[in-house]
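Colleague: sequence? don't have it. structure:
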């Protein structure tokens, strides 16, 4: 979705949309100019042919507005067609009003300038050729512009040049500035996409190493799982050692369970299938897993009844993102001798917000942003926030951080339009 929007900010679509607005301005300005010349200045100009040309341009403007609302992309050749229609109508109007001697003939340069900011070189050359052909034709074929009944025609020509200068300055300044701003926005979007791709590539490399480590660890864990019961039977007479061996067996089983979860998570990521469940069931599963990892943590949950009944399509990675944030909060609280962690969940205005609060030192006032993936804890790998932010971006959500009266708060906001089952 972001890529599609970025592709429409600059290029044929942007130029066609700009031409549509210019076309409306041209219709209004040309109508006023014809009526002023014919009624107020009393010039004997062919009013009916001029108004017919303006009406034809208005019909095309309606078609262009309809076309811009359609989902299929605008191609360069189509944009050139729009420019050709505008040039043809302008040339038609100039034919009845002095041809190349009309000071407004320089308006033929506007499509060239706009095309140069949005189209490829061959397309710009095509637009320039159209404008050039129209100009050369108007040098030889035109109806002379009638002079006013009183006074010389030179002041009228100078006045027309002045008005044309103002129009050109406004058009080129305003619309080219819009196109240039759209180009800058696209460049920023490309830079963000490149940075996101580099970060995701790093996360993928870490995931690959983790998969290899899980495969390698499975063999020594199986060996320990086989030898520990035998050692416990051999040293049954030593209660202290037997208790230690029982603890080691439990830790081995815990490691095997973690490895199985890693494999299951990888398979889920590859399948890209979302689980459907109520929000309460999702949160309960995450908290059970977190309590197994951090049994010492004192977790407080705030989950309104209205939000608990929400049906979710839980995408791959969301569960691990939440557990990572809870684990970071537990580490931050532990650094201050506290075990308190708070999870506050609320749903409003089409968003699901998961706020994780700790009782730690908080974030530095001018510290690293969340995007760098550093929680500030000692001995951490700095991956928890990075993985959580990657998940948030993939789901069109956001991850923000801040400080509270007793520690730090990290908020994971996700659109229900993406994760909601209904």
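Modeller: Cool, got the structure. Nothing here was measured: the structure is a model prediction, and the numbers come from that model. Numbers count the residues shown, from 1 in each chain.
Colleague: please count neighbours and contacts with C-alpha atoms only from this point.
Modeller: Will do.
Colleague: now the element after the helix or strand containing residue 165, going C-ward?
Modeller: According to DSSP states H and E, residue 165 maps onto helix 154-234. Downstream of helix 154-234, the first helix or strand assigned by DSSP H and E is helix 239-271.
Colleague: and the angle from that following helix to helix 154-234?
Modeller: Per axes from the mean of the first three to the mean of the last three CA atoms, to 10 degrees, the angle that helix 239-271 makes with helix 154-234 is 150 degrees.
Colleague: another one to put next to it:
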């Protein structure tokens, strides 16, 4: 899972966006001075500085499309470039008497959020030096009286500066806080997935050991049954019963063999893209063999079926959820397959006793034990479906029973 709050590209995008806002504000101020105040002599020079600054910002926007981005040193250089540009503009427009002088705090705020402490200190020292220089060396602002604009330029600039500060705090700080919340959510989800993976690994390790331990007694039982078949070959009834036991033992041996083979997760683990309805029909056919006592009603949405990505763990996940419904009540199980524009949806409705709300809140999030033993099976099924980007949810039914809703997103490429 990618962390949305730690992407360097986002930090560069925030810097360039704020720089673009500063460029537009500076350009508007220079335009107002050019149109209404003829006594200012440095308007053309300020416009040239802003134009070069805008050109640099545009070039960086283009470079932002590159897959590889420069590191913190380049980011620091751009912050220092902001301070240099502001220093040049303020030198030509009154120095520290300019009401916008506190815009120096904007690049400092950005660096404090993005850069390490040593770089932030460098920015702070640069801003202090620039402020100190401008307090002594600058070209003074022209004096304007209230008769020309009904208010002094200083008062208007102070109002505009305050408004810009409010916009900056509302936009930038809120934006940063939003990404911090996303980061916290990402960390919480990562911890939850890590805990689930550890629990699944523990179950898989125990299952592999159990499969190995069961192999020896099953082989011994098979040898004994083969000897019994030879001893009772004249007794047709007993021979038939023992033959059935041998068949069941062979099935157990095959199940353990499949469990051992499918537990080897390596580069040969296959992920198939298949037709969703055909896949579900195969799963249901296999389930009918395992649970011949179950009566079900299977309905499929009309129309072209979507494609989904499957693997053996998903097969077992569906079987576990179907078995949970059958264990609750094997009669009149309703299964419906449908889909929307993005995902395949399967609902399984049983008419059992239902599940308490307390158990519903814990199922799938951590290992939970219920009276019918469905907790571990549901936990593993939920994890398998989640690996495919899907969800498993349980809903109580008013007339009694439980509705299980499984969603699987469509495969990226459909053929």
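Modeller: All right, it came through fine. Note that the coordinates shown come from a computational prediction; the quantities given were computed from them, not determined experimentally.
Colleague: please state their TM-score.
Modeller: The TM-score (TM-score structural alignment, normalised by the length of the second structure) is 0.87; 412 aligned residues with a CA RMSD of 3.0 Å.
Colleague: one step back: packing partners for the helix holding residue 165 of the first structure?
Modeller: helix 2-7, helix 12-35, helix 109-118, helix 239-271 (3 or more CA pairs under 8 Å, 6 or more residues apart in numbering; DSSP states H and E).
Colleague: need the ones you listed in a markdown table with mean neighbour count and distance to residue 307 of the first structure, can you?
Modeller: Below are these laid out as a markdown table (neighbours: other CA atoms under 10 Å; distance: least, CA to CA, whole Å):
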| stretch | mean neighbour count | distance to residue 307 of the first structure |
| --- | --- | --- |
| helix 2-7 | 12 | 29 |
| helix 12-35 | 18 | 42 |
| helix 109-118 | 20 | 47 |
| helix 239-271 | 14 | 26 |
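Colleague: how about these, which one is nearest residue 350 of the first structure?
Modeller: Minimum separation from residue 350 of the first structure across those (CA to CA) falls at helix 2-7, 19.5 Å.
Colleague: who's in contact with that closest one?
Modeller: 185, 186, 189 (CA atoms under 8 Å, 6 or more residues apart in numbering).
Colleague: ok, back up a step: for residue 372 of the first structure, find the nearest of the helices and strands packed on helix 154-234 of the first structure.
Modeller: So among those, helix 2-7 is nearest, using CA to CA, at 21.6 Å.
Colleague: quick one: which of the contacts of helix 2-7 of the first structure is most hemmed in?
Modeller: The residue in those with the most neighbours, by other CA atoms under 10 Å, is residue 186 (19 neighbours).
Colleague: what does that one align to in the second structure?
Modeller: Under the alignment by TM-score structural alignment, residue 186 of the first structure pairs with residue 183 in the second structure.
Colleague: separation between that match and residue 1 of the second structure?
Modeller: 12 Å (CA to CA, to the nearest Å).
Colleague: same thing with residue 410 of the second structure?
Modeller: Taking CA to CA, one finds residue 410 of the second structure at 19 Å from residue 1 of the second structure.
Colleague: if we can go back for a sec, CSV for the helices and strands packed on helix 154-234 of the first structure, including distance to residue 174 of the first structure?
Modeller: Shown next, in CSV, are those (distance: least, CA to CA, whole Å):
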stretch, distance to residue 174 of the first structure
helix 2-7, 21
helix 12-35, 10
helix 109-118, 11
helix 239-271, 48
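Colleague: looking at those, spot the one closest to residue 366 of the first structure.
Modeller: Once those are compared by CA to CA, helix 2-7 is nearest, at 29.7 Å.
Colleague: residues near residue 209 of the second structure, how many?
Modeller: So residue 209 of the second structure, with other CA under 10 Å, has 12 neighbours.
Colleague: return the residue of the first structure aligned against it.
Modeller: Checking TM-score structural alignment: residue 209 of the second structure goes with residue 212.
Colleague: same thing with residue 218 of the second structure?
Modeller: Match for residue 218 of the second structure (TM-score structural alignment): residue 221.
Colleague: cool, residue 74 of the second structure as well?
Modeller: Residue 74 of the second structure maps onto residue 78 in the first structure, by TM-score structural alignment.
Colleague: centre of the chain to the helix or strand containing its match, how far?
Modeller: Taking DSSP H and E as the definition, residue 78 of the first structure sits inside helix 76-95. Taking the mean of its C-alpha atoms, helix 76-95 of the first structure sits 34 Å from the chain's own mean (CA atoms, centre = their mean, to the nearest Å).
Colleague: got the angle for that helix vs helix 12-35?
Modeller: Using the same axes, to 10 degrees: helix 76-95 of the first structure against helix 12-35 is 10 degrees.
Colleague: outside of helix 76-95 of the first structure, which residues touch it?
Modeller: Counting by CA under 8 Å, 6+ apart, 12-13, 15-16, 19, 23, 50, 53-54, 57, 99-100, 102, 104-105, 108, 111, 119, 123, 126-127, 130-131, 134-135, 138, 141-143 sit against helix 76-95 of the first structure.
Colleague: specify the local secondary structure of the counterpart of residue 143 of the second structure in the first structure.
Modeller: Applying TM-score structural alignment, one finds that residue 143 of the second structure aligns to residue 147 in the first structure. Secondary structure, DSSP: H, G, I helix; E, B strand; the rest coil: residue 147 of the first structure is coil.
Colleague: then residue 344 of the first structure?
Modeller: strand.
Colleague: corresponding residue for it in the second structure?
Modeller: Using TM-score structural alignment, residue 344 of the first structure sits opposite residue 336 in the second structure.
Colleague: sec struct for the closest residue to that match other than its chain neighbours, please.
Modeller: Take residue 336 of the second structure and drop its neighbours on the chain: the residue closest to it by CA to CA, 6 or more residues apart in numbering is residue 299, 4.8 Å away. Secondary structure, three-state DSSP: residue 299 of the second structure is strand.
Colleague: surely residue 299 of the second structure touches residue 345?
Modeller: No - look at residue 299 of the second structure against residue 345 with CA atoms under 8 Å: they stay out of range, at 12.0 Å.
Colleague: between those two, who's got more neighbours?
Modeller: Shown here are residue 299 of the second structure and residue 345; by other CA under 10 Å, residue 345 has more neighbours (19 against 13).
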